[in-house]
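Novice: Fold the stuff below for me.
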Amino acid sequence: MTETPTPAVNQVWADNDKRGYGRRVRIVEVNGTHAVVEQVIGRDHAPAQPGRRTRIRLDRFRPISTGYRYVGEAER
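Specialist: The predicted structure is shown next:
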């Protein structure tokens, strides 16, 4: 089993919540207890709205039903 890395800038994570199926986010900043992310792919694999940012608690970056799973590093 692969170990989940510590959330860091330029990583891509997928939303495990069934309401956000297909959503992927890229971490752009990490501050204390939260990460600032931009959507890479929206829900149901729809194109993401460019520039929209959201804050997510760091403890949600783990592969549970309402968390996020690590996908890989973002392409540059």
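
Novice: Could you use CA atoms for every contact and neighbour count after this?
Specialist: Fine.

Novice: Pull out the buried positions in stretch 25-35.
Specialist: Buried residues in stretch 25-35, counting neighbours by 16 or more other CA atoms under 10 Å, are found at Val25, Arg26, Ile27, Val30, His34, Ala35.

Novice: one more to line up against the first:
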Amino acid sequence: MTDTPTPATGQIWQDNDPRADERLIWIQRIDDTHAHVRQVALTQDGEPVPLPSVRRTRIRLDRFKPTSTGYRYVGEAQR
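Specialist: Model (predicted):
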């Protein structure tokens, strides 16, 4: 089993909520308590492409863990 890394700028995470339909988010910035993220799709090369008309949002850092209400680490963006 792979350890879940500490959230960092440039990482891609997947929403574990089954209602989210495999939503991928890209961490663009981190502050003391939140990650500022943008929903993305990945190209075949693994490059994140922000989805149009999807707002940017903030997610508490303590939610970045692989639980049913958390997020699963996917990898580093290829940018």
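
Novice: follow-up on the earlier one: closest to Ile41 of structure 1 among the buried residues of stretch 25-35 of structure 1?
Specialist: Nearest to Ile41 of structure 1 among the buried residues of stretch 25-35 of structure 1 is Val25, at 7.0 Å by CA to CA.

Novice: Quick check: that closest one is in a helix.
Specialist: No: applying DSSP: H, G, I helix; E, B strand; the rest coil, one finds Val25 of structure 1 to be strand, outside a helix.

Novice: looking at this, Arg29 of structure 2 is in a strand?
Specialist: Yes: remark: Arg29 of structure 2 belongs to a strand, assigned using three-state DSSP.

Novice: Need the counterpart of it in structure 1.
Specialist: Using TM-score structural alignment, the equivalent of Arg29 of structure 2 in structure 1 is Glu29.
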